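Asker: I would like the atomic coordinates for the input below:
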Amino acid sequence: MSNLANEPELLSRVEDGIAILTLNRPAARNALSFSLMGELLEAFARLDPAVRVVVIAGNGPAFCSGHDLREFRAAPDRHRYEQVFDRCTALMLAIRRCPRPVIAQVHGVATAAGCQLVAGCDLAVAESGARFATPGVDIGLFCSTPAVALSRAVGRKPAMEMLLTGEPIDAEEARRIGLINRVVPPSSLAPEVMALARQIATKSSAVIAMGKEAFYRQAELGLEEAYRHASGVMVRNLLEADADEGIDAFLGKRKPEWRG
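Answerer: Alright, predicted model coming up:
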């Protein structure tokens, strides 16, 4: 199902140093078409240096319903399938490697690759009525790629239960297992996300970028190697101008003036 004529599949705006990327395929419940994933990739590649935080939201009744199954049936071809999943992988890696924190603003449902998108973001805030699922097993298509992000965001047992049953979980359960950070009333969703983004945007962008990279890198390592890597990052961090400024500001009981 395509968008209305001349309607962009992705809306983008910047407010207070926060880039808000809005999936705009409401009639298709914001399914991740090949072109929409391409637009998201381009948006991450084009982020203005002044942007400090990225928010991913969705228009219409759902955050994101996953891949566009109509596209799969329109071109049932191995090469096309490979192109779709290569692009999806590139998108998830772009989110992970983005030096800015990425927040998912979730309403309605986040299913299959939509759930993957939530799990792949650094933070996620959901309205109380949101639902999350990896229901591919119900249509003979195990959610193997969503499992990559999901299994890194929650424990293995909760991830496998979602993957094997396809049953949706509510927002409170998603928060309990670590898929999302906060559950808020629907009317408070956008304001809460922006408040969180603005709070993060007050920090040093250079330090945040260094810390985000280190967080994910150490998680891939064994314990001793993780400590060695993190220690090296701490040393580099202490040599940064913003660390000098932050420590001096703390000791001088004043607000820091970050240089970024």
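Asker: Could you use CA atoms for every contact and neighbour count after this?
Answerer: Will do.
Asker: Check what contacts stretch 64-71 and list those residues.
Answerer: With contact meaning CA atoms under 8 Å, 6 or more residues apart in numbering, stretch 64-71 is reached by 1, 23, 28-33, 58, 109-115.
Asker: Before we compare anything, build this one as well:
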Amino acid sequence: MATRLSYAFGSIKNVQKFFFSSLATSQPESSNLVNFSNQNGIYKVQLNSPRTRNALSTEMLNELQSIFKVVNEAKVARCVLLSSSGSKVFSAGHNLKELTNETPKTHHELVFSTCTSLMKLLIDCPIPIVAQVDGIAAAAGCQLVAMCDIVVASTNATFSTPGINLGLFCSTPGVAVARSIPMKLASYMLYTGLPISAEEALKAGLVSRVVPAENLELETQQVIESIRMKSLPVMRLGKHFLHRQLKMDIMEAFKEGENIMVGNLQLKDAQEGLKSFVEKRKPKYQDN
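Answerer: This is a model prediction of the structure:
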């Protein structure tokens, strides 16, 4: 990689202390399955179990839940960067060892309910979630990617829902995937189990940008930096409405959009942005 982002990581048991102890840059901590840091409101979350191909075990899912519960409540949070350690696998999905008949049905139920609880936290996240994908995103790993707002992928990335190959239809991953790409391609992925390339995922709308692997860190950093420079209340207002309007009739959405924009104009940051345009300078947002 041409550039490596600097991570300062923390343990889940100290997550509350970690996130609220500093509004600027967090202090280094240690973690087993998920690395995380807070640097000036940019919350970096890294799947860190290369030995299991970053499998979304119940333990990892619980760690991710703990992090996103805090992120969703953090008033200073501006953006989430979701990535993984290693360059071959973003996440291979659920830990299949937890899904055999050697574990009881109650544990199977726990695996999927825990994952669904995490999906709800991602849906409720008030700030943009940016995924950086370099390698395989399969099954629940592909589901996780599909739930992010922006996805920057390397040309090495592939996306698949291969459960059908093992006699287990990717039902829950299909919920996220089928809401992100056309049904014909979702059906291809779900019924055949075959992967699609990063370029195919880009054309379908599953990812936002595709770059060579050596440029992935730089491209992702540019996306994060662009988000960081925006007004925080406007960004939160915008994301909330963008997702809410999808459930509305189109004319209802337009009418509600009118109200949102008029309200947006009452914010000091909106007036500062307009004033800076007239004065041909960069805006100085106060995030209020």
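Asker: Just the buried subset of the contacts of stretch 64-71 of structure 1, please.
Answerer: For the contacts of stretch 64-71 of structure 1, a neighbour count by 16 or more other CA atoms under 10 Å gives the buried set as 23, 28-33, 58, 109-115.
Asker: Which one of the residues you listed is nearest to N237 of structure 1?
Answerer: Using CA to CA, C115 comes nearest to N237 of structure 1 of these, at 33.5 Å.
Asker: The closest one and A126 of structure 1, how far apart?
Answerer: 12 Å (CA to CA, to the nearest Å).
Asker: ok so, going back, of all pairs in the buried ones among the contacts of stretch 64-71 of structure 1, which one spans the longest distance?
Answerer: Using CA to CA, these span at most 16.8 Å, a distance reached by S33 and V109.
Asker: Translate D269 of structure 2 into the numbering of structure 1.
Answerer: Using TM-score structural alignment, the partner of D269 of structure 2 in structure 1 is D242.
Asker: swap that for T155 of structure 2, sorry
Answerer: T155 of structure 2 maps onto S128 in structure 1, by TM-score structural alignment.
Asker: show me the contacts for its match.
Answerer: 170-172, 183-186.
Asker: Just the ones in strands from these, please.
Answerer: 170, 183-184 (DSSP state E).
Asker: TSV for the residues you listed, including neighbour count and distance to F142 of structure 1?
Answerer: Below are those laid out as TSV (neighbours: other CA atoms under 10 Å; distance: CA to CA, whole Å):
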residue	neighbour count	distance to F142 of structure 1
D170	16	21
V183	22	28
V184	19	31
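Asker: Out of those residues, which comes closest to V84 of structure 1?
Answerer: D170 (28.6 Å).
Asker: From A153 of structure 1, how far out is that closest one?
Answerer: 16 Å.
Asker: got it, and F63 of structure 1?
Answerer: From F63 of structure 1 over to A153 of structure 1 (counting by CA to CA), the distance is 18 Å.
Asker: out of the two, which sits in the busier spot?
Answerer: More neighbours surround F63 than the other of F63 of structure 1 and A153, with 33 against 20 (other CA atoms under 10 Å).
Asker: Among the buried ones among the contacts of stretch 64-71 of structure 1, name the ones in strands.
Answerer: The strands, defined by DSSP E, take in 23, 58, 109-111 from those.
Asker: would you turn those into CSV with distance to L164 of structure 1?
Answerer: Output for these, formatted as CSV (distance: CA to CA, whole Å):
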residue, distance to L164 of structure 1
L23, 28
G58, 27
V109, 19
A110, 17
T111, 14
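Asker: So which of these is the closest to A249 of structure 1?
Answerer: Nearest to A249 of structure 1 among these, with distances taken as CA to CA, is G58, at 39.2 Å.
Asker: for that closest one, what are its contacts?
Answerer: Counted by CA under 8 Å, 6+ apart, G58 of structure 1 has contacts 22-24, 26, 30, 64, 105-107.
Asker: Mind picking the two most distant members of those?
Answerer: Pairwise over those, using CA to CA, the maximum falls at P26 and Q105, 15.3 Å.
Asker: quick one, which of those two is more surrounded?
Answerer: Q105 (25 against 20).
Asker: hang on, the more buried one in a strand?
Answerer: Yes: using DSSP: H, G, I helix; E, B strand; the rest coil, the assignment for Q105 of structure 1 is a strand.
Asker: State the distance from the aligned partner of it in structure 2 to T114 of structure 2.
Answerer: Aligned against structure 2 by TM-score structural alignment, Q105 of structure 1 finds its counterpart in Q132. According to CA to CA, Q132 of structure 2 stands 23 Å off from T114 of structure 2.
Asker: coming back round to it: which residues sit in contact with the match of D269 of structure 2?
Answerer: Shown in contact with D242 of structure 1 (CA under 8 Å, 6+ apart): 204, 206-207, 258-260.
Asker: mind redoing it with 6 Å?
Answerer: Contact analysis of D242 of structure 1 by CA atoms under 6 Å, 6 or more residues apart in numbering lists W258.
Asker: Could you say which helix or strand holds it?
Answerer: helix 241-251 (DSSP states H and E).
Asker: Let me know the secondary structure of the aligned partner of E42 of structure 1 in structure 2.
Answerer: Under the alignment (TM-score structural alignment), E42 of structure 1 pairs with S66 of structure 2. Of the three states, S66 of structure 2 takes helix according to three-state DSSP.
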